[in-house]
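In: Sequence and predicted model, in that order:
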Amino acid sequence: MNTDRPGQPDDTGSGLRRGPLAGIIVLDITRVVAGPYCAQMLADLGATVIKVENPSDPDYARSFPPFAGDDPKSAFFAQFNRNKQGITLDLKFEEGRALLRALVKKAHVLIENFRPGTMEKLGVGYEVLAQDNPALVYTAISGFGRTGPNSSRPAYDNTGQAAGGLWSMNGYADRPPVRVGTIIGDLSASLYAAFGTLAALREAERTGRGQVVDVSQQDSVLSLTENAVVRYTLENDVAGPLGNDHPFVRPYGQFPCKDGHVFFGGYTDKFWRISCQIFGTPELATDPEIDTMEKRFSDAVYTRRILPILDQWFMPHTKAALEEMAGDRVPLTAVKTIAEVVEDPHIAARDMIVQVPVGGQPVRMFGNPVKLSGLGLPIMTGAPDTGADNAAVYGALLGLDAAEVDRLRAAGVL
C-alpha cells in the first residue's frame, strides 16, 4: 500500500469523497503534466480519479525532481497526481483492452494525452468505448488536436508555445524571443480540458450522450495571446517581444526600486493623479505635457519625462514599503520571487499552499485556485504508487478477486 495516503477511503464504491464532483469516476490515462493536471483538478473537486499506467512503462514524471522521503518519491509527480488512485493496465494485451472497456462501463470520463490515433490503433478509441458507455466523456489532449493537417505530429509544451505564437512575443525587442518561464502549453491545455470536460459532463447528464473533448496545446496557447490576433487581422501589425512594456498603455510594467522591482500600472488619468499625490508630486497630475494617457504614452515623452519620475518615486523605497504606501490605492505590486510568494500571508489565507504527503513526509505545494463556498479545503492525499490500488479498484468496480488480480499481474496485463 502507498503510505502517502493513510486512512484514504476506498472511494470507488464508498461515496466518501467530498465535493461537487463526488460520485464522478474519471479514468486518467495520461502522463507528465498535460492531462495529469486536468485530472488532478477534478480530483481536488471530489471526483474519483483512477490513474491508469502501463506496468512496464509507468508515467516517467515519477523520475522528475525534487524528491522527498527516505524512500524518495517525486514531489513534481505528486503535485499533479495527488488525490488519485493508481492502477496498472497494459493495453497491448487483449485482456488489458477488455479490462479498460469494462472500466469504461463504470466511468463517466476518460482522459488521454496520446498522439491522435494511438487509442484507435490499440482498438480502444472513442467510437469503440462509446459503444460500451454512450454517456462517456472522452477528453483528448494533444499538441495539435484531433483534426487538421498537423494533428499527427508529436508535441511537447515548447511545441505549443512555439506553434501558438506566444514564444515569438516573449522577451525583448532587441534579442531573440524567449519561452515563457513555465510549461504554459501543458498547463493551459489542462485547464481548458477540465473546463471542457465539465461542460460535456453537464450535457451527458442532460441528454445521456457523451462526446469527445478535443483540446490542443497550440489552440490553448493561441488563446492566451491577448490582443495579438486582432492587431494582425485588423492592422497587419505582427506582435513581437516587448519586454516589460505594453503595446498601448504606459506606465504599465516592471520598474526598479531599492531592493528589486515592482509592477506599476498607473496609466489611467485617475491612477496617475492618485500616484502623484501618494509620492508627493501632486503638481505632475496637471503638468500640461503629461496630464493625459495619450501624452504619457508618447515614446519621446515617456522616455524623457515618465521614466525619470518613476525612478524618483520608486528607487528610494523597498518593494514592501512601496506596497505599503501605494498598493491599496493604485495597481502597484512587488515582483515577488517564488520564495516570497510561498511565504506570502495572503497566499496562506487563500489556502494556495497545501501540504501533501510525499515519500512519507509533508511537502508544501500549490493548491487549487478554484474556491467554492460550499467545499472548504479538501483533504490532500498523496499520489499513488504504480498500481497501488489494483486490488481495491478492480475489486470494487469489476468484482475481481485477489487471485484474479494476481494472475493478471503475473501475466503482465496489470
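Out: Sure thing, it's come through. Just so you know, these numbers come straight off a predicted model, no measurement behind them. Numbers count the residues shown, from 1 in each chain.
In: C-alpha from now on. contacts and neighbour counts both.
Out: Will do.
In: give the contact list for Asp186.
Out: Applying C-alpha atoms under 8 Å, 6 or more residues apart in numbering to Asp186 gives the contacts 33-34, 156-157, 160, 217.
In: and if we set it to 6 Å?
Out: 34, 157 (C-alpha atoms under 6 Å, 6 or more residues apart in numbering).
In: now the most centrally placed residue in the chain, nearest residue through space, not along the chain?
Out: Centroid check for the chain by C-alpha atoms, centre = their mean gives Leu187 as the closest residue, at 3.4 Å. Distance criterion C-alpha to C-alpha, 6 or more residues apart in numbering; nearest residue to Leu187, sequence neighbours excluded, is Ala34 at 6.3 Å.
In: do Cys276 as well
Out: That would be Pro282: by C-alpha to C-alpha, 6+ apart, it lies 4.8 Å from Cys276.
In: what's the answer for Leu27, then?
Out: That would be Leu110: by C-alpha to C-alpha, 6+ apart, it lies 4.6 Å from Leu27.
In: for comparison:
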Amino acid sequence: MSDNKASTTLPLAGLKVLECGVFQQAPAATALLADFGADVVKVEGPGSPDPGRGILPPSLTGDASPYFESLNRNKRSISLDLKKPAGRETLLQLVKDCDVFVQNLRHGVMQELDLTYQALKAVNPRIIYASGNGYGSKGPHASWAAMDLLGQARAGTMMAQGSPDMEPMAGIGGMADQIGAVYLAFGIMVALRHRDATGEGQEVEGSLLGTQLAMQTFNVSVTLFSGGVAPRRSRAQASPFWNVFKCGDGRWISIAGAQSERWWELMFRTLERPDILNDSRLRAFLRDPDAARELVGLMDAIFLGRSQEEWVNLLGGAGLPVAPVQDYGQVAEDPQVIANGYLESFTASNGRTYRTVGPGIQLTATPGSVRTGAPEWGQHTEEVLLEHGLTWDQIGALAEGGVIGQSN
C-alpha cells in the first residue's frame, strides 16, 4: 500500500487507536493492532518524541533504527503538547472519535495531565483505555520505575534459566516488554468484544510483572503446588531427551523428546547404538540422576561425529523431535522462515528497503502485514487534525502557540 491507511480487507480496518507510548511495551501492542488494519495514531510531544527513536545503532544499510521501525510500523504520528491546555483539549477532541487509547507513560503522568480513564470516558463512554506499566497499579511499588530487565528480574525469569553455577540470566532484550505487549493487545481485543456486546468501554491493564508471571504459568505453578522452588539444572543434570548437543562443526542441535520412553527405541536405532538401546539402567534415567548424566555424556560424544546439518537431516528425517540451534543470521535464511513468510520487506521513510519480522500469526482470509515503516516525528499532524474536524485556522493557532510541532 502507498500510505498508512489500512485496506478495508484487513480485520481491524476502521478501528481507531490513539497511542501515547514510549519505548516498547505500548508501541509493540499497537503495532500488532496496526498490522491487522487498525489506524494507529502515535502522539508525541513537540519537544519530547518517543525516546525509542534513538534506541539501537543505525542499520548497516542506512540510518533507520531497527528498534523504532519494528515497533512503530504501519502507524501515523502527530506532534501534540499535552502539557498545554490546548493540547489536552485537542487530544480529547480526537478521543471523541476514537475506539482505543493506549499509554505506558511513567506512573502518575496521566493523572498530572488529567487524562485518566475517567477523563476520557467523560467525552467517550465507549473508549477502551489500555495501560502498560511495570508492577501493576496497586501495591507499595506501583510507582517505582520499571523497564524490561526489571520485569524479568522481579518475576523470577532470570532465576529460572541457566545452570546452578551461573549468575542470574536475563533473556533477550525486550522479552518482558514484548510479552507484555502481546498480552496488552489481547486484553484490548477482549475489551472490544465486550463493547461489541454491551456498548460499554473499560480499562485494560497489563504490567511487566504480571505478564511475565503469566508467560511462566506452568513453571510458577510447580512452586505454588509443591511449596518448593525447582533448582536450576546444568546440561548434564537435565534430561538427555530435553537438551542441546554440540556437533562436529561447532554448531548445536536441540532435542525435545518430552515423552522419552516414546522416543527411546527410535533414537538409538537411528543412532545405531544397540548397546545404549538395550541398557535398562540407562533407559531408567528419569529415576536415576547418575544414569542421566552418563547418558548425556554418551550422547555428547555421539553428536560430535557429524555436522549440525547432517544430524538435523538424519534425526528429523527419522521422525525424531530435533531442531538446529541458530543465530539470527541463520534464522533469516531458514527455509521454513522464508516459506511461511515470517519476515517481510518494507520501505522506511528514508526510502530504503529493509526486512523485519511480520505479525507472528497468519490469517488465511485477512492476513496482517507490514505495509509501511515507522512515521517520522509529527509527520501526520495536520492530516489527522483535519480528519477530526479542525480547520486550518485552528491548526495554525495551535502551531503558533507551540502546541503542535512540525516534522524534522
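Out: Looks like it came in fine. Bear in mind that the values here come from a model prediction, so they are computed numbers and not experimental data.
In: Per the alignment, the residue nearest to Leu27 of structure 1 pairs with which residue of structure 2?
Out: With TM-score structural alignment as the criterion, the equivalent of Leu110 of structure 1 in structure 2 is Phe101.
In: In three-state terms, how would the residue nearest to the centre of structure 1 be classified?
Out: helix (DSSP: H, G, I helix; E, B strand; the rest coil).
In: What's the match for it in structure 2?
Out: Match for Leu187 of structure 1 (TM-score structural alignment): Gln178.
In: Repeat that for Leu284 of structure 1.
Out: Match for Leu284 of structure 1 (TM-score structural alignment): Ile276.
In: Tell me how far Ile183 of structure 1 lies from Ala403 of structure 1.
Out: Distance from Ile183 of structure 1 to Ala403 of structure 1, counting by C-alpha to C-alpha, to the nearest Å: 43 Å.
In: So for those two, which residue has more residues nearby?
Out: Ile183 (16 against 10; other C-alpha atoms under 10 Å).
In: Now do the same contact list for the more buried one.
Out: Contacts of Ile183 of structure 1 by C-alpha under 6 Å, 6+ apart are Asp157.
In: can you tell me how far it sits from Val215 of structure 1?
Out: 16 Å.
In: Same check on Pro282 of structure 1?
Out: 51 Å.
In: Counting neighbours, go ahead and name the busier of these two.
Out: Between Pro282 of structure 1 and Val215, Val215 has the larger neighbour count (other C-alpha under 10 Å), namely 25 against 15.
In: which one in structure 2 is aligned with the more buried one?
Out: Checking TM-score structural alignment: Val215 of structure 1 goes with Gly206.
In: Could you pull out the helices in the stretch 251-400 of structure 1 for me?
Out: For the stretch 251-400 of structure 1, the helices defined by DSSP state H, counting those that start in this stretch occupy 269-278, 293-297, 299-301, 307-314, 319-326, 338-342, 345-349, 390-398.
In: what about Ile141 of structure 1, which SS state?
Out: Taking three-state DSSP as the rule, one finds Ile141 of structure 1 in the strand state.
In: so what's it up against?
Out: 113, 215-216.
In: Which of those fall in strands?
Out: Counting by DSSP state E, these place 215-216 in strands.
In: Next, count neighbours for Ser369 of structure 2.
Out: Neighbour number of Ser369 of structure 2 under other C-alpha under 10 Å is 24.
In: between the helices of the stretch 251-400 of structure 1, which one is nearest to Leu42 of structure 1?
Out: helix 390-398 (18.1 Å; C-alpha to C-alpha).
In: Quick one: neighbours of the match of Leu284 of structure 1, just the number.
Out: 20.
In: separation between it and Leu298 of structure 2?
Out: For Ile276 of structure 2 relative to Leu298 of structure 2 (C-alpha to C-alpha), the value is 9 Å.
In: next one: Val123 of structure 2
Out: 69 Å.
In: now Thr223 of structure 2
Out: The value you get for Thr223 of structure 2 to Leu298 of structure 2, if C-alpha to C-alpha is used, is 32 Å.
In: ok, now Asn72 of structure 2?
Out: Asn72 of structure 2 is 48 Å from Leu298 of structure 2, by C-alpha to C-alpha.
In: the more surrounded of those two?
Out: More neighbours surround Asn72 than the other of Asn72 of structure 2 and Leu298, with 28 against 13 (other C-alpha under 10 Å).
In: which one in structure 1 is aligned with the more buried one?
Out: Aligned partner of Asn72 of structure 2 by TM-score structural alignment: Asn81.
In: The closest residue to its match other than its chain neighbours - how many residues pack around it?
Out: Closest residue to Asn81 of structure 1 in three dimensions, ignoring its sequence neighbours and counting by C-alpha to C-alpha, 6+ apart: Ala383, at 5.0 Å. Using other C-alpha under 10 Å, Ala383 of structure 1 is surrounded by 30 other residues.
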